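Student: Predicted model follows, preceded by the sequence.
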Amino acid sequence: MSTIELNKDTFQAAIQDSKPLIVDFWAPWCGPCRNFAPVFEEASEQHEDLVFAKVNTEEEQELATGLKIRSIPTLMVFREQVLLFSQAGALSPAQLQDLIEQVKAVDMEKVHAEIAAQQNGAGQSN
């Protein structure tokens, strides 16, 4: 599977997809972004069970600002509507592969339980 392009209108629907979502925030003028693009594209072809997406921060400034993207490239990983990873900087092929393996191994039941516990705790006053 190749990468898909996301914008402010399609981003929320992509997060709600059942497959984990890896998003590359980039810009055409960014050298590190251009160097990372083939690494990202190759990974997308090797992992049919993930959705790989790109957001052009020049065209989608409102979305990038809303997600607090301060430098590019930035990778974000969502699974079951939860942000699991967010980091600026290009990854090597080995680093990206390691990240993908970690994302696949996350126990999402545990993550959702932890989020629920935090939300319940935050809602109580002393």
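Tutor: Structure received.
Student: contacts, neighbours, all on C-alpha from now
Tutor: Will do.
Student: Would you state the helices of the protein in chain order?
Tutor: Assigned by DSSP state H, the chain shows helices spanning 11-16, 31-46, 61-66, 93-105, 108-122.
Student: mind putting those in JSON lines, distance to I22 and mean neighbour count included?
Tutor: As requested, these are exported to JSON lines (distance: least, C-alpha to C-alpha, whole Å; neighbours: other C-alpha atoms under 10 Å):
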{"stretch": "helix 11-16", "distance to I22": "10", "mean neighbour count": "16"}
{"stretch": "helix 31-46", "distance to I22": "9", "mean neighbour count": "16"}
{"stretch": "helix 61-66", "distance to I22": "15", "mean neighbour count": "14"}
{"stretch": "helix 93-105", "distance to I22": "9", "mean neighbour count": "14"}
{"stretch": "helix 108-122", "distance to I22": "16", "mean neighbour count": "11"}
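Student: want to throw those into CSV with distance to F85?
Tutor: Converted to CSV, these look like this (distance: least, C-alpha to C-alpha, whole Å):
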stretch, distance to F85
helix 11-16, 13
helix 31-46, 16
helix 61-66, 16
helix 93-105, 9
helix 108-122, 13
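Student: Of these, give the one that comes closest to T3.
Tutor: helix 31-46 (6.4 Å; C-alpha to C-alpha).
Student: Show me what that closest one is in contact with.
Tutor: Applying C-alpha atoms under 8 Å, 6 or more residues apart in numbering, the external contacts of helix 31-46 come out as 1-3, 24, 26-28, 50-52, 72-73, 89-93, 96-97.
Student: Presented hereafter is structure B, for comparison with structure A:
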Amino acid sequence: MYTANSLRDKIIHFQNTSEQHFQKQKNLPNFFKLSLAYLSFFLSTFLAAFRLPFLWLKRLLPSSIASAKEQAVLQVNTQNIKQVLQDNEWVVLDFWAAWCGPCMMMEPALESFAQRNPDIAAGKIDADQNAELLKRYKVKGLPQILLFHQGKEVKRHAGALSEHELEAFVQQEMSKISQAV
């Protein structure tokens, strides 16, 4: 049973389920829900574009001002990705961009996940600054979540996930791998 913790989670869940329902059964009510989901997607992208100048200003501020939630999420790039994957048994990487609405909607979910799961490394990769990593991992759309176990990719998801969906995404694969061992 899904329970949303915030309006953001409810919107992400609505977008994901609307698409799934329309794929299963193409009818007018599902088309209407899918249209609303796309409308909310475009609205979130517009809001992300509005937020972009403020994010650039934040980057200019000293890093010591970052919140505890932001510090729980690693900033991964071409220079440190190898070390992050070697040093941690489980790693969740979020490929994102500042102009991407769904990426901005997912940001709090990743921060909360990182705080609640200190044994799993959670990192963000800025797609605009790390094009080489997008090519290396064949990332075609944003946001894209990749899950690594012992340095090897074991699962990926394209699109935003709510806190609950991100937790389920990771725990399902961890359970599957631990049962296989």
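Tutor: Received, thanks. Being a predicted model, the structure only gives us computed values, none of them experimental.
Student: Need the TM-score between these chains.
Tutor: Here the TM-score for the pair of chains, by TM-score structural alignment, normalised by the length of the first structure, is 0.80; 111 aligned residues with a C-alpha RMSD of 1.8 Å.
Student: hmm, which of the contacts of helix 31-46 of the first structure are the buried ones?
Tutor: For the contacts of helix 31-46 of the first structure, a neighbour count by 16 or more other C-alpha atoms under 10 Å gives the buried set as 3, 24, 26-27, 50-52, 72-73, 90-91, 96-97.
Student: Quick one: closest of the helices of the first structure to E80 of the first structure.
Tutor: Closest of the helices of the first structure to E80 of the first structure is helix 11-16, at 6.5 Å (criterion: C-alpha to C-alpha).
Student: average gap between that closest one and the second structure?
Tutor: When the second structure is superposed, helix 11-16 of the first structure averages 1.2 Å from its matched positions, counting by mean C-alpha distance after the TM-score superposition for the first structure.
Student: So which bit of the second structure is that helix matched to?
Tutor: Under TM-score structural alignment, the match for helix 11-16 of the first structure in the second structure covers residues 81-86.
Student: Of all the helices of the first structure, which one comes closest to F78 of the first structure?
Tutor: Across the helices of the first structure, closest to F78 of the first structure is helix 11-16 (C-alpha to C-alpha), at 6.4 Å.
Student: chain center to the closest one, what's the gap?
Tutor: Between the centre of helix 11-16 of the first structure and the centre of its chain there are 11 Å (C-alpha atoms, centre = their mean, to the nearest Å).
Student: And for it, what's in contact with it?
Tutor: 21, 78-81.
Student: what does stretch 109-124 of the first structure give?
Tutor: Residues contacting stretch 109-124 of the first structure (C-alpha under 8 Å, 6+ apart): none.
Student: And it, how far out from the chain middle?
Tutor: On C-alpha atoms, centre = their mean, the centre of stretch 109-124 of the first structure falls 22 Å from that of its chain.
Student: who wins for most neighbours among the contacts of helix 11-16 of the first structure?
Tutor: Counting by other C-alpha atoms under 10 Å, L21 has the largest number of neighbours within the contacts of helix 11-16 of the first structure, with 25 neighbours.
Student: do you know how far that residue is from L83 of the first structure?
Tutor: 9 Å (C-alpha to C-alpha, to the nearest Å).
Student: which neighbours do these two share?
Tutor: Common neighbours of L21 of the first structure and L83 (C-alpha under 8 Å, 6+ apart) are V77.
Student: Pull out the buried positions in the biggest helix by length in the second structure.
Tutor: With secondary structure taken from DSSP H, the second structure has its longest helix at helix 28-60. Across helix 28-60 of the second structure, burial judged by 16+ other C-alpha under 10 Å covers 30-31, 33-34, 37, 40-41, 44-45, 47-49.
Student: give me the stretch of the first structure that it matches.
Tutor: The aligned range for helix 28-60 of the second structure is empty, by TM-score structural alignment.
Student: aligned partner of V82 of the first structure in the second structure?
Tutor: Using TM-score structural alignment, V82 of the first structure pairs with K152 in the second structure.
Student: give me the number of residues near its match?
Tutor: The burial count for K152 of the second structure: 14, using other C-alpha under 10 Å.
Student: which residue in the first structure lines up with F95 of the second structure?
Tutor: Match for F95 of the second structure (TM-score structural alignment): F25.
Student: so that match sits right up against K54, yeah?
Tutor: Yes. Using C-alpha atoms under 8 Å, F25 of the first structure is in contact with K54, at 5.9 Å.
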